[in-house]
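[1] Dropping a prediction and its sequence here:
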Amino acid sequence: MIDRLTQIYQLYDRITGSAARACGPGCAGCCTCNVTLTSLESQVMTNRLSSSRRQAIYAIITQRFPEKRYIPKTSTNRFARLCMEDADLPEEENDPAWGKCPLLENDLCTVYDVRPFGCRAMVSETDCRDTGSAQMPSWVLTVNNVFLQAIEHLDQDGYSGNLSDMLLALSDNDVTGLDMQNHDLKNHGLFVKNEPITCLMIPPEHREQMAPIVRDLSELINTGLERNQGQDQGNDR
């Protein structure tokens, strides 16, 4: 699964590489303590860092652990499923004013080479420091949502949670190389169970443009995503 996740990252870079963006080194306006990731992405991060670097990162997070941070109550695929079922959505609290990502150093990412998809997908056409928020084309937002869904589907036996919580939970045993679904994340009470895809969050106006992307993703995660294309009812998540 790690190889397939890497291929998903590479596919995303190819698709969005030509998109206009104001982001660059030292631009950390979107790098808050509210980043989330899947347990599979955590495994990739820990696997690709040396033991000494992992320990240094665990120490940094411990020192800078954010008191207030986004703790998700639903995963991306569960959110999509609840929208399709017209069910009540859990209330979530998320405020960028809670602070920066603890892994920033002088506004530069110390784990940039192994950063999760949530960081890779945060791009803006304008400088967030000037506008106060990221501005991206609507089709990029659709691409981001579908890739988030595919990554969760790939890790459907795992969990999702805040980056700080996830890495600290893993630091208990320095679990590099461990099959994450066997790690007892469910008992931490901070993580949500991942789900497979039941519908894709693609609005009608983007379906033709997204069709080849969905096919490529489907091949990577070995499932027929084309069958799951549904109305977009949650792109503002």
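    Looks like it came in fine.

[2] When you work out contacts or count neighbours from here on, use the C-alpha atoms and nothing else.
    Noted.

[3] Could you identify the longest helix within this structure?
    Using DSSP state H to define each element, the chain has its longest helix at helix 138-154.

[4] Okay, buried residues for that helix please.
    For helix 138-154, burial by neighbour count (16 or more other C-alpha atoms under 10 Å) applies to 139-154.

[5] next one: stretch 159-172
    Quick answer for stretch 159-172 (16+ other C-alpha under 10 Å): 159-171.

[6] Secondary structure added to the residues you listed, as JSON lines?
    Formatted as JSON lines, those follow (DSSP: H, G, I helix; E, B strand; the rest coil):
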{"residue": "Y159", "secondary structure": "strand"}
{"residue": "S160", "secondary structure": "strand"}
{"residue": "G161", "secondary structure": "strand"}
{"residue": "N162", "secondary structure": "strand"}
{"residue": "L163", "secondary structure": "helix"}
{"residue": "S164", "secondary structure": "helix"}
{"residue": "D165", "secondary structure": "helix"}
{"residue": "M166", "secondary structure": "helix"}
{"residue": "L167", "secondary structure": "helix"}
{"residue": "L168", "secondary structure": "helix"}
{"residue": "A169", "secondary structure": "helix"}
{"residue": "L170", "secondary structure": "helix"}
{"residue": "S171", "secondary structure": "helix"}
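
[7] Put this next to the first one:
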Amino acid sequence: MSSWDQLRTELDLWQSEGRVATAWWRDDDAVTVTPELETLLGFEQDYNVPLALAVIPASLQDDLVERLVETIDTRVLQHGWAHQNNMPEGRKKQELDDIRDVDAVIADLKQGFAVLSSRFGNRFLPVIVPPWNRISDDVAAALHNIGICGLSTFNARKKPEPYKGVLQVNTHVDVIDWRGTRGFVGEDAALGAMIAHLSARRQGDVDPQEPTGILTHHLVHDAPTTQFLDNLFSMEHSALSWLRIPGVFPWQ
């Protein structure tokens, strides 16, 4: 049985239980319009799969602001401040770190928040996507104080609101093989991760209310990655529902 058949089988199980498998899509590292980003915006329009675009505030270019005005469902999330690693050698990369004073980190985030809210208006949702999907506990605990109501990293969340006033909705399927080729991770790996999270939700092993998140990075997509996304987003099943981004973060 192919991985696609296995995904359909899992969705059939959701359907047999009278349930709908919710999913959402996040793409990271946006600063300007590129051909690869245009491809994703085409998928969003053609297949009605809403896109959450994690934008790096410090590097934002005017053309991205102008291009997103033309879209319907695209929403902007805050991808840290400058996507700059602040960790010493030997520690995993992190911008929202525990090395600097927490007030300094929060000051960066406030600056980024101001940039995105002023440039994108209500298309910007007050959600932090930490670069490298890492954030220190002290910084995360302070997010609500500066008007940030959402957090998105990677892997199944432990609880919906891990920090006061902050809803966490993560991604679970990374299509890039970061530790190997840095190209497409492969159909079996990508679909396997999607099936695993859907199955765990259905059986109650993880939070069943957290929608299954697809994570992409348009700047490094190769042809196999693009073809996979085309196949995934064009696939139809009555038990699979791609959420609009304000529905992923429903306090909006």
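    Received, thanks. No experiment lies behind these values; they were computed from the predicted model shown.

[8] TM value for the aligned chains?
    For these two chains in superposition, a TM-score of 0.22 is obtained (TM-score structural alignment, normalised by the length of structure 1); 93 aligned residues with a C-alpha RMSD of 6.0 Å.

[9] Quick check: of the buried residues of stretch 159-172 of structure 1, which lies closest to Q55 of structure 1?
    S171 (7.9 Å; C-alpha to C-alpha).

[10] right, and L154 of structure 1 touches I221 too?
    Yes - counting by C-alpha atoms under 8 Å, I221 is a contact partner of L154 of structure 1 at 6.0 Å.

[11] The longest helix of structure 1 packs against which elements?
    The contact analysis (3 or more C-alpha pairs under 8 Å, 6 or more residues apart in numbering; DSSP states H and E) places helix 138-154 of structure 1 against helix 2-16, helix 76-84, strand 200-201, helix 207-221.

[12] Take these and lay them out in CSV including distance to A59 of structure 1 and mean neighbour count.
    As requested, these are exported to CSV (distance: least, C-alpha to C-alpha, whole Å; neighbours: other C-alpha atoms under 10 Å):
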stretch, distance to A59 of structure 1, mean neighbour count
helix 2-16, 25, 15
helix 76-84, 29, 22
strand 200-201, 38, 28
helix 207-221, 34, 16
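
[13] Just send the ones you listed back as JSON lines, with distance to K193 of structure 1 too.
    Shown next, in JSON lines, are those (distance: least, C-alpha to C-alpha, whole Å):
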{"stretch": "helix 2-16", "distance to K193 of structure 1": "18"}
{"stretch": "helix 76-84", "distance to K193 of structure 1": "9"}
{"stretch": "strand 200-201", "distance to K193 of structure 1": "18"}
{"stretch": "helix 207-221", "distance to K193 of structure 1": "19"}
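
[14] I60 of structure 1: which of these is closest?
    Closest of those to I60 of structure 1 is helix 2-16, at 25.3 Å (criterion: C-alpha to C-alpha).

[15] Can you tell me what sits against that closest one?
    Helix 2-16 of structure 1 has contacts (C-alpha atoms under 8 Å, 6 or more residues apart in numbering) with 40-41, 44, 117, 140, 147, 151, 154, 217, 220-221.

[16] what do you get if the cut-off is 7 Å, keeping everything else the same?
    Applying C-alpha atoms under 7 Å, 6 or more residues apart in numbering, the contact partners of helix 2-16 of structure 1 are 44, 151, 220.

[17] list the helices and strands the host helix or strand of E38 of structure 2 packs on?
    Per DSSP states H and E, E38 of structure 2 falls inside helix 35-47. Helices and strands touching helix 35-47 of structure 2, by 3 or more C-alpha pairs under 7 Å, 6 or more residues apart in numbering; DSSP states H and E, are helix 223-234.

[18] Tell me the buried residues in the helix it packs on?
    Counting neighbours by 16+ other C-alpha under 10 Å, helix 223-234 of structure 2 gives 225-226, 228-230, 233 as buried.
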